[in-house]
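Undergrad: Give me coordinates for this.
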Amino acid sequence: MKSSLPKVLHPVGHRAMVDHAIDAAEALGCEKIIVVVGNHSPEVRAHIVKRLGEDAIAVQDPPCGTGHAVRAAEEALKGFEGEVVITYGDVPLLKATDIEPVFGGKGVSVIGFEARDPGAYGRLVIEGETLVAITEAKEASAEVLAIRACNSGVMAAPSQLLFTLLADVTNENAKGEYYLTDVVELARKAGHDTRAVFAGEDAVMGVNSQAELAEAEALFQKVQRETFMANGVTMSAPETVHFAYDTQVGAGTVIEPFVVFGPNAVVEGGARIRSFSHIEGAKVGTKAEVGPYARLRPGADLGEKVKIGNFVEVKNVTLGTGAKANHLAYLGDGSVGAGANIGAGTIFCNYDGFFKHRTEVGEGAFVGSNSSLVAPVTIGDGAMVGSGSVVTKNVEAGELALARAPQVNKSGWAKRFMDTMRAKKAAKK
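TA: Predicted coordinates:
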């Protein structure tokens, strides 16, 4: 990947690739999930421990091939009598539904795919309904290289059988590694069933470069867009809208072009998300409108029919039904009551350099343009704040707050000033 970030921690849909693999295992209802890691990637280990705990870790040290990696999990699976399925941390698009067909066999089952360009993929040699062998491209004859059925690497077998076969795998090959694929031929020679089931090529795509990561992201986004549109979400330019792995959007929502969803975004039905908006960790209520050019950050919670307009940023603020902030505002840490209006250029001054504080704006309140509300502060129900005010004290319900210097007009001052400056400028020429 030519990156300081370990490969399997690179994200697809704002989620690390290895987490996609774990998600699929969890969706299958697997009794145990073991992640094989190397000592060269402590970040990967820490990531897995945080999600699954230390018991989910098996260490391969040093790396000596895929067969060797699976054997590293043998101790962690000691006493387990079910079927073991082997998947990969750099195959982020594989779903539980793609994996399910490998289960239920008495011997070894492999997921294959029909490759558009078989290239360097291992080939599946199939006779009738039997998978005879998996041959690595580097060691394949011209006849085998012509086969389009390729190995995804995903394999399943009863636990005891799998590790018995792995014990007989050798590293007598061009790379000097222990190939997991050798299990198929060993199983067949021992009289066990060997079979292949097939998934789509995109589903089993592995990521080994930044270009392939971008390709996986594009495939992920395509599926997300198609799913949302099938469920009643309107997108006039879906190819410009980007979703996270956990984005939720209700039917009847309209998403305009060039909208980005980060993790943990929920949009209820009937909302409108206008162009060039970014939504992450936020909830948008029914019939609310966001944007264009709006940013909703974690903790933003917009009630029904709330309007957040252009160049408005909201962070950790709850807005009640019908509240509005139509332009050029920052709302951070607090609440805005139902029907309240936040004028253009209003700032919730929530940070004193050390701590965050809350601003509470009551129902039906009106905050005039270019106001600064210095938290902690409360604007009561139905209260008003005059434009350009810097509010540092609570405003009670129904009050008008004016916190600005009185205007003074000095007769003739501007003309005298300009005449003087023009004369000075002329004298320098």
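Undergrad: Please count neighbours and contacts with C-alpha atoms only from this point.
TA: OK.
Undergrad: so residue 154 sits right up against residue 110, yeah?
TA: Yes. At 5.9 Å, residue 154 counts as touching residue 110 under the criterion of Cα atoms under 8 Å.
Undergrad: So for the two, which residue has more residues nearby?
TA: Comparing residue 154 with residue 110 by neighbour count (other Cα atoms under 10 Å), the higher total belongs to residue 110, at 27 against 20.
Undergrad: residues contacting that one?
TA: Residues in contact with residue 110 (Cα atoms under 8 Å, 6 or more residues apart in numbering) are 102, 151, 152, 153, 154, 155, 156, 195, 196, 197.
Undergrad: which residues are contacting the strand or helix carrying residue 132?
TA: Element membership of residue 132 [criterion: DSSP states H and E] is strand 130-135. For strand 130-135, contacts defined as Cα under 8 Å, 6+ apart pick out 122-126, 144, 151, 181-182, 184-185, 188, 193-196.
Undergrad: what sits against residue 112?
TA: With Cα under 8 Å, 6+ apart, residue 112 has these contacts: 124, 149, 150, 151, 152, 153, 196, 197, 198, 199.
Undergrad: biggest separation within the residues you listed, which pair?
TA: The most widely separated members of the contacts of residue 112, counting by Cα to Cα, are 124 and 199 (13.5 Å).
Undergrad: quick one on the thing from earlier: I'd like the list of the contacts of strand 130-135 that fall within strands, please.
TA: The members of these that map onto strands under DSSP state E are 123, 124, 125, 126, 151, 194, 195, 196.
Undergrad: of the residues you listed, closest to residue 328?
TA: The closest of these to residue 328 turns out to be residue 151 (Cα to Cα; 54.5 Å).
Undergrad: I'd like to know how many residues surround the closest one.
TA: 26.
Undergrad: Verify the contact between it and residue 124 for me.
TA: Yes. Here residue 151 reaches residue 124: they are 6.1 Å apart, a contact under Cα under 8 Å.
Undergrad: circling back: more neighbours, residue 124 and residue 199?
TA: A count of neighbours by other Cα under 10 Å puts residue 124 above the other of residue 124 and residue 199, at 28 against 17.
Undergrad: For the stretch 101-250 of the chain, just list every one of the helices.
TA: Ranges of helices within the stretch 101-250 of the chain are 142-145, 159-166, 182-189, 210-230, based on DSSP state H, counting those that start in this stretch.
Undergrad: let's see this one next to it:
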Amino acid sequence: MTHKKLLLIEDDLILGESLVQRFELEGLKVIWLRRLAEAQLQIDSPWGAIVSDVRLPDGLATEWYAQLPAACRQLPWYFLTGYGSVNDAVGALQAGAREYLTKPFDTEKLVSAVMEVLSSHLEVATTVLGISPAMRRVEELVHKLSKQKTSVLVSGESGVGKEVVAQMIHNLDLRSKKGAFVAVNCAAVPDSMMEAEFFGYEKGAFTGSHRAHKGFVERADGGTLFLDEVGDLPASMQAKLLRVLQERCFFRLGSERTTHSDFRIIAATNRDLYADMLAGKFREDLFYRLAVIRIEIPPLRDRPEDIRWLTELILQQITAEQGTPIAMSELFLRDVMARTWRGNVRELRAYLEHAVVMSDSGILDQPMANRGTAQPGNGSVTTPPGALPSLHAVVEDAERGHIRKALGHCDGSLGKTADALGISRKTLWEKMKRLEINA
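TA: Sure, this is the predicted structure:
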């Protein structure tokens, strides 16, 4: 398996042998070479990662690295360097290398870094979004998009996994390894802080700005900017975002110097953004800039094949976190399969976590409704016959109903709804998330 194969280029016999032994303890297959000429003959092999000394008997590894094809430089490279060649190593980082360590270095730090990146590559290689035909088609499209820098608009109901799809596109994109996945919830950023949070600011740009701050756009340089609930961006911010997408440059607040940022943009929405555009609520030019490729994720109730698969997957994750085996009866599974899951995967996960907590035996043997508990996300209080609901449950139910009524009155606009309720948009978003309310 390629993710288990490590290339080590090191001419120091003692250090080389020590690293080979240490990496083999982690289960890696290590090929140890001592010259650049030897490495040149094997560089095209499918390596999981490469660890190389900078100064070798027949040249500088960093100079050789800079001349390699892009596919080779996109592999995880780790350079080992003495103090005299730090500048060479820094140059390699700027060209795309993962990291450099100055001798003498902490071997465990190197091993940990290499194993972490190999594990993440393995996770990406085995990731699937679902077993239903619909999600298989989405996954095929994700793999195609990962090879391009095209803008993507992911749509679907709240909780279907839009950010999971965006993260998968980013993880599969070899170019994104140089940059971060920067996720922004547009509905949770206060209007007054939009420009500062997106574009950053210089020290002293406004009262309270005691130090320079990188914004979302700058932090996404070389990676992916994920804009969740992009339909909630105010009109002024839509125009500024459009300009950044066109020019790939912007000004920090308080700066006269242009800052460049090269990133892929993936946007997500649970609204009909095309309808918003036709209604004049969303800029047409920005819509077509964002929606070069559109991915529609169907709700969980329309892909029942995924419910059982997700249930087993989530319970495996809970088992791994808690270290305690968890089993479920056929009765419990039939109940899970029969529910509509209006909150989609997010609601399913909350339901299973709640069921595990309430289980005393480590076996999920009956539906939660039979235990006299509230069903997460159903918007009503469920109690055993003759029992009174808790005051907290009643208050939450009333708050949930009033927010839904306000959203309907304001045509789903979070900004207008927040104003009508006398709270900030960030507070409204947090309440909606806690009460599992779909916009």
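Undergrad: Quick check: TM-score for this pair?
TA: The TM-score (TM-score structural alignment, normalised by the length of structure 1) is 0.24; 179 aligned residues with a Cα RMSD of 7.4 Å.
Undergrad: Can you list the buried residues in the strand holding residue 132 of structure 1?
TA: 131, 132, 133, 134, 135 (16 or more other Cα atoms under 10 Å).
Undergrad: so that strand versus strand 123-127, what angle?
TA: Angle, strand 130-135 of structure 1 to strand 123-127, by axes from the mean of the first three to the mean of the last three Cα atoms, to 10 degrees: 150 degrees.
Undergrad: of the ones in strands among the contacts of strand 130-135 of structure 1, closest to residue 19 of structure 1?
TA: residue 151 (22.4 Å).
Undergrad: Next one: the closest one relative to residue 333 of structure 1, how far apart?
TA: Per Cα to Cα, to the nearest Å, residue 151 of structure 1 is found 52 Å from residue 333 of structure 1.
Undergrad: any chance you could map the strands in the stretch 301-439 of structure 2?
TA: 327-328, 363-364 (DSSP state E, counting those that start in this stretch).
Undergrad: If you count contacts, what does the first one end up packed against?
TA: Strand 327-328 of structure 2 makes packing contacts with strand 363-364 when contacts are defined by 3 or more Cα pairs under 8 Å, 6 or more residues apart in numbering; DSSP states H and E.
Undergrad: Which residue is the nearest non-sequential neighbour of residue 197 of structure 1?
TA: residue 111 (5.0 Å; Cα to Cα, 6 or more residues apart in numbering).
Undergrad: Burial check on the one you found, number of neighbours?
TA: So residue 111 of structure 1, with other Cα under 10 Å, has 24 neighbours.
Undergrad: cool, residue 216 of structure 1 as well?
TA: Close neighbours of residue 216 of structure 1, defined as other Cα under 10 Å, add up to 24.
Undergrad: can I assume it is in contact with residue 20?
TA: No. Here residue 216 of structure 1 does not reach residue 20: they are 12.0 Å apart, not a contact under Cα under 8 Å.
Undergrad: hang on, residue 265 of structure 2 packs against residue 217?
TA: No. With contacts counted by Cα under 8 Å, residue 265 of structure 2 stays clear of residue 217, the gap being 9.7 Å.
Undergrad: Now for the two: what residues contact both?
TA: Residues touching both residue 265 of structure 2 and residue 217 (Cα under 8 Å, 6+ apart): residue 225.
Undergrad: neighbour-wise, which of these two wins?
TA: More neighbours surround residue 217 than the other of residue 265 of structure 2 and residue 217, with 28 against 23 (other Cα under 10 Å).
Undergrad: Residue 30 of structure 2 belongs to a strand?
TA: Yes. The assignment for residue 30 of structure 2 by DSSP: H, G, I helix; E, B strand; the rest coil puts it in a strand.
Undergrad: Okay, the closest residue to it other than its chain neighbours and residue 67 of structure 2: tell me how far apart.
TA: Nearest residue to residue 30 of structure 2 in three dimensions, chain neighbours excluded: residue 6, at 4.8 Å (Cα to Cα, 6+ apart). Distance, residue 6 of structure 2 to residue 67 of structure 2, by Cα to Cα: 21 Å.
Undergrad: Which one of those two is surrounded by more residues?
TA: Set residue 6 of structure 2 next to residue 67 and count neighbours by other Cα under 10 Å: residue 6 wins out with 23 against 10.
Undergrad: Look up which helix or strand that one falls in, please.
TA: Following DSSP H and E, one finds residue 6 of structure 2 within strand 5-9.
Undergrad: right, and the helix or strand after that strand?
TA: Following strand 5-9 of structure 2 in sequence order, the next helix or strand is helix 13-25 (DSSP H and E).
Undergrad: mind listing what's buried in that following helix?
TA: 16, 19, 20, 22, 23.
Undergrad: Throw these into CSV and include distance to residue 95 of structure 2, thanks.
TA: Listed next are these as CSV, based on distance: Cα to Cα, whole Å:
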residue, distance to residue 95 of structure 2
16, 25
19, 25
20, 27
22, 28
23, 26
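Undergrad: just curious, which of those residues is nearest to residue 225 of structure 2?
TA: Distances from residue 225 of structure 2 to those, taken as Cα to Cα, are shortest for residue 23 (34.8 Å).
Undergrad: Just to check, the closest one is in contact with residue 111?
TA: Yes. Under the criterion of Cα under 8 Å, residue 23 of structure 2 lies in contact with residue 111, with a separation of 6.9 Å.
Undergrad: Provide the count of other residues in contact range of residue 65 of structure 2.
TA: 18.
Undergrad: Repeat that for residue 354 of structure 2.
TA: Look at residue 354 of structure 2: counted by other Cα under 10 Å, it has 16 neighbours.
Undergrad: now the one 3 residues further on
TA: Around residue 357 of structure 2 sit 9 other residues, with neighbours defined as other Cα under 10 Å.
Undergrad: what does residue 326 of structure 1 give?
TA: Summarising burial for residue 326 of structure 1: neighbours were counted as other Cα under 10 Å, giving 21.
Undergrad: Quick one: name whatever helix or strand follows the host helix or strand of it.
TA: Using DSSP H and E, residue 326 of structure 1 sits in strand 324-336. Following strand 324-336 of structure 1 in sequence order, the next helix or strand is strand 341-342 (DSSP H and E).
Undergrad: tell me how far the ends of stretch 79-88 of structure 2 are from each other?
TA: End-to-end distance of stretch 79-88 of structure 2 (Cα to Cα): 10 Å.
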